[in-house]
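1. sequence and predicted model, in that order:
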Amino acid sequence: MSTTTTEELSATTLLRFATAGSVDDGKSTLVGRLLHDSKSVLVDQLEAVERASASRGQEVPDLALLTDGLRAEREQGITIDVAYRYFATPLRRFILADTPGHVQYTRNMVTGASTAELTVILVDARNGVVEQTRRHAAIAALLRVPHVVLAVNKMDLVGYEEQVFAAIAEEFTAYATELGVPEVTAIPISALVGDNVVEPSANMDWYGGPTVLEHLETVPVSHDLSHCHARLPVQYVIRPQSADHPDYRGYAGQIAAGSFRVGEAVTVLPSGRTSRISGIDLLGESVDVAWTTQSVTVLLEDDIDISRGDLIVPSKDAPATTQDIEATVCHVADAPLTVNHRVLLKHGTRTVKAIVKDIPSRLTLDDLSLHPHPGQLVANDIGRVKIRTAEPLPVDSYSDSRRTGSFILIDPNDGQTLTAGMVGESFASPEPVKDEAEDEGWDF
């Protein structure tokens, strides 16, 4: 294990990142190599991998088994679920999401990358940029992941040729730039033998950039939401039956963005009622200020009606409420999403009935063209939707807040997640067309 001390960890920053790529591009091997070479693997974990590898007739440990933990994954030799790993170096702490590469599990990347500040997209040097590469780049762009690393893997199988790497890097960077990805860093690697993963490669002296770990340790972390629009989705109303605090009424939740201070004027949405913060409880202690990701209980000066699903915001910075939402979505369910589809929309801690009024366009990943009014979205499709909700919702643009600008659509019959949505995000979809269809039942 790493010899990083507790004091050193307290002074380091946290980077959340995800890996993605087509099947057999070597994502799990890269993650395993990263953990192994950075000395972030426990001895018993490594011994278990060595035993499992030997039982399969492999002479050297298969480092992919460090992340492919499910039995079905080991048997099939592919990643089918998002595997989270936590490790640290003296310079930074990491939360890593290893996402599947198989096309039918593309939806899992949305889960893995939704909170990531960086995405590592792998490409097999022998195959170059394929459809799944473009799909993952599009999802990274939609989710507004600020940093993308293109890891051109298996360079040992193409003779470590610089021209092969340069051609792939140029093609991918052009595509990602057109999608709006702000930054692409291309690194030639061989995860199997460790070239440019943790240690610089002796086989590619033509490359003078950082290794994968060096880049992860030094890339600027831009996930600080403490200066964004302050938002507190209410998860629970606390009313303890205590003689010491007979009038205690607190509103508990995790701060999604920004910060709150005692004495600050706040508005509760969607009702629009106003009050001031009289106290903030954090881990059983009273504090004057609390900020993003902290779980707190807020007390207000006025006794107003607040329940789970409401949103507490600063009165000077309250978002507008609306029943009409336009968004770009990634459809994740096997059943298609269709026009007039009746769904539940979950935004923050609030869930309301909704209807899909229109699907203006579907994105074609090959050339980034838009297929107008496809009528439906099927699994892994990326498209534009217009939704009408039964109740007003205080939504932010996803470009302003990845937390309060996102939502999911749920099947009201069985609770299955259908679609992940980003409010206001668009690939310049065509002009909307008025929906003349009649809505039966859920008529909002």
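-> Great, that's in hand.
2. contacts and neighbour counts: CA atoms only from here.
-> OK.
3. max-length strand in this protein?
-> Using DSSP state E, we find that the single longest strand of the chain is strand 350-364.
4. buried set for it?
-> 350-363 (16 or more other Cα atoms under 10 Å).
5. tell me what that strand is packed against?
-> strand 342-347, strand 369-372, strand 382-394 (3 or more Cα pairs under 8 Å, 6 or more residues apart in numbering; DSSP states H and E).
6. with Arg107 as the reference, name the closest of these.
-> strand 382-394 (10.3 Å; Cα to Cα).
7. now for the closest one, which elements pack on it?
-> Using 3+ Cα pairs under 8 Å, 6+ apart: strand 382-394 touches strand 321-331, strand 350-364.
8. out of those strands, nearest to Phe94?
-> strand 321-331 (26.3 Å).
9. which helices and strands does the following helix or strand past the closest one pack with?
-> Scanning forward in sequence from strand 321-331 by DSSP states H and E, the next helix or strand is strand 337-338. Counting contacts by 3+ Cα pairs under 8 Å, 6+ apart, strand 337-338 packs against strand 376-377.
10. comparison target, given below:
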Amino acid sequence: MSILEIIVPDLPESVVDASISIWNKKPGDQVNIDEILVEIETDKVIIEIPAVSNGILETILEDKNSVVKSRQVIGLLKINNDFNNNVNDNNNQDQKNNDNNPDQKKDILINQQQEDLIKEKQEKKEILTPSIRRFIAKYDLDISKIKNDYSNQRITMEKVKNLLEYHNNDNRSIINNYSNIDRVEKSVPMTRLRKRIAERLIAAKNSTAMLTTFNEVNMASIINIRKQYGDLFERIHGVRLGFMSFYVKAVIEALKQYPEINAFIDGDNVIYHNYFDVSIAISTPRGLITPIIHDADHMNMADIEKKIKDLSTKGRDNKLKVEELTGGNFTITNGGVFGSLMSTPILNPPQSAILGMHAIQDRPVAVQGEVVILPMMYLALSYDHRLIDGREAIGYLVKIKELLEDPIRLLLDI
């Protein structure tokens, strides 16, 4: 019998601490190797800590919402080496016996099918419709008590209301007038990510001289390329040809000509990057995050599209690694996917600039003395005026406009 410590992994330098999000096991529970014991939340990602061995969760030293640091011991796992060895030997012997006894294998299969059927029926009974879930969440009700009282029955809205009336007469007026009452408030603690976003936004406003310059771009050429080659691109590369790969390419080429944009202030010094790590703003259920396309200048259009898709999927599923959120020289945010016509994006410190893309709309434009309808998009570049002068900021945005209006130059690298 031995004890293993459950330790918080090393957090990156930019992350000071983390908090316990949830323990998936209780003290005394049996634990299998690689099973997720606990999830901890930083201001960037959720980190899962798996069991390194079979055993029993002996002790939880840090409860939910506790603040923890790198290498801190948060729990103890009891390991029974003899038990682990016996389990492996027994599993091997059981498998051997089953292989030699067809009738026994058949019985085991039938039993397993019966258990799966029972489990499936039970799960169907426990399904709560969206309206029931909204009702429960709206009045902060105990869902476990409802499931316990109706463990063998399908849960309906009427049963939930009747149960609550029976258990708590004070809720009767609320329940009876549920459809007419909408003035209910509840206090919910901010997540670490939301707190961090708030802190960074205030810091960006108070510690930089932020200014925004605007321009507009004719997106007809890119739209035509996507229409003409989009299907072929997807068949060859297995990913759709979106707008973001054009934006990333244009940003990088323009950064090469305006190194001040690819720099940041460090005390009394200016640090110039000689590499191009582009942050992409992604909206997730937890909040806005900015995962990074590292060394984006070495990628082609297909590589960029695949990377963006991978980062977006991981972001929505809370599967991003810390290194995928650390660093970044310049940020692109695309409010156009939500219908934004124009905005003033806020800086992502310590970066010195951020580019805002917006909705593409058909608008009347004067071209050589004639009014024509073109698919136009507003561009917005927010920048730190302490480091970047207006001439550089405007020149940089004009360069992006030129590249997007003539995307062949991006593809030919000219």
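-> Thanks, I have it. Note that the structure is a prediction, hence the values are computed from the model and not measured.
11. superposing both, give me the TM-score.
-> Taking TM-score structural alignment, normalised by the length of the second structure as the basis, the two superposed chains have a TM-score of 0.20; 144 aligned residues with a Cα RMSD of 7.3 Å.
12. will you turn the helices and strands packed on strand 382-394 of the first structure into TSV that also has distance to Val237 of the first structure?
-> Conversion of those to TSV gives the following (distance: least, Cα to Cα, whole Å):
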stretch	distance to Val237 of the first structure
strand 321-331	22
strand 350-364	14
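13. among these, which is nearest Thr274 of the first structure?
-> strand 321-331 (15.1 Å).
14. okay, buried residues for that closest one please.
-> Thr321, Asp324, Ile325, Glu326, Ala327, Thr328, Val329, Cys330, His331.
15. ok, and the closest non-adjacent residue to the first one?
-> The spatially closest residue to Thr321 of the first structure, leaving aside those adjacent along the chain, is Pro394, at 4.2 Å (Cα to Cα, 6 or more residues apart in numbering).
16. helix or strand next in line after the longest helix along the first structure, which one?
-> The longest helix of the first structure (DSSP state H) is helix 162-179. On the C-terminal side of helix 162-179 of the first structure, the nearest following helix or strand under DSSP H and E is strand 184-188.
17. now for the residue lying closest to Pro375 of the second structure once chain neighbours are set aside: which residues touch it?
-> Once flanking residues are discounted, Pro375 of the second structure sits nearest to Asp362: 4.3 Å by Cα to Cα, 6+ apart. Asp362 of the second structure makes contacts with Ile373, Leu374, Pro375, Met376, as judged by Cα atoms under 8 Å, 6 or more residues apart in numbering.
18. can you give me the strands in the stretch 151-300 of the second structure?
-> Using DSSP state E, counting those that start in this stretch, the strands found in the stretch 151-300 of the second structure span residues 210-218, 263-266, 269-272, 278-280, 282-284, 287-289, 292-293.
19. what's the fourth one packed up against?
-> If contacts are counted by 3+ Cα pairs under 8 Å, 6+ apart, strand 278-280 of the second structure sits against strand 292-293, strand 330-334.
20. from Lys125 of the second structure, how far off is Met157 of the second structure?
-> Applying Cα to Cα, to the nearest Å, the value for Met157 of the second structure to Lys125 of the second structure is 13 Å.
21. give me the neighbour count for Arg261 of the first structure.
-> Neighbour count for Arg261 of the first structure, taken as other Cα atoms under 10 Å: 18.
22. that one reaches Ser286, doesn't it?
-> No. Here Arg261 of the first structure lies out of contact with Ser286, judged by Cα atoms under 8 Å, at a distance of 11.4 Å.
23. grab the nearest non-local neighbour of Leu370 of the first structure.
-> Per Cα to Cα, 6+ apart, closest to Leu370 of the first structure is Leu363, 4.8 Å.
24. what angle do the longest strand along the second structure and strand 330-334 make?
-> The longest strand of the second structure (DSSP E) is strand 370-384. Relative orientation of strand 370-384 of the second structure versus strand 330-334 (axes from the mean of the first three to the mean of the last three Cα atoms, to 10 degrees): 140 degrees.
25. in strand 370-384 of the second structure, what counts as buried?
-> Leu374, Pro375, Met376, Met377, Tyr378, Leu379, Ala380, Leu381, Ser382, Tyr383, Asp384.
26. and it, what other elements does it pack with?
-> So strand 370-384 of the second structure, by 3+ Cα pairs under 8 Å, 6+ apart, packs with strand 210-218, helix 220-237, strand 353-357, strand 361-367, helix 390-405.
27. out of those, which is closest to Ala250 of the second structure?
-> Per Cα to Cα, nearest to Ala250 of the second structure of these: helix 390-405, 5.5 Å.
28. could you give the angle of that closest one to strand 210-218?
-> Going by the same axes, to 10 degrees, helix 390-405 of the second structure makes 30 degrees with strand 210-218.
29. contacts for helix 390-405 of the second structure next, please.
-> 213-222, 246-247, 250-251, 254-255, 257-258, 260-261, 379, 381, 383, 409-410.
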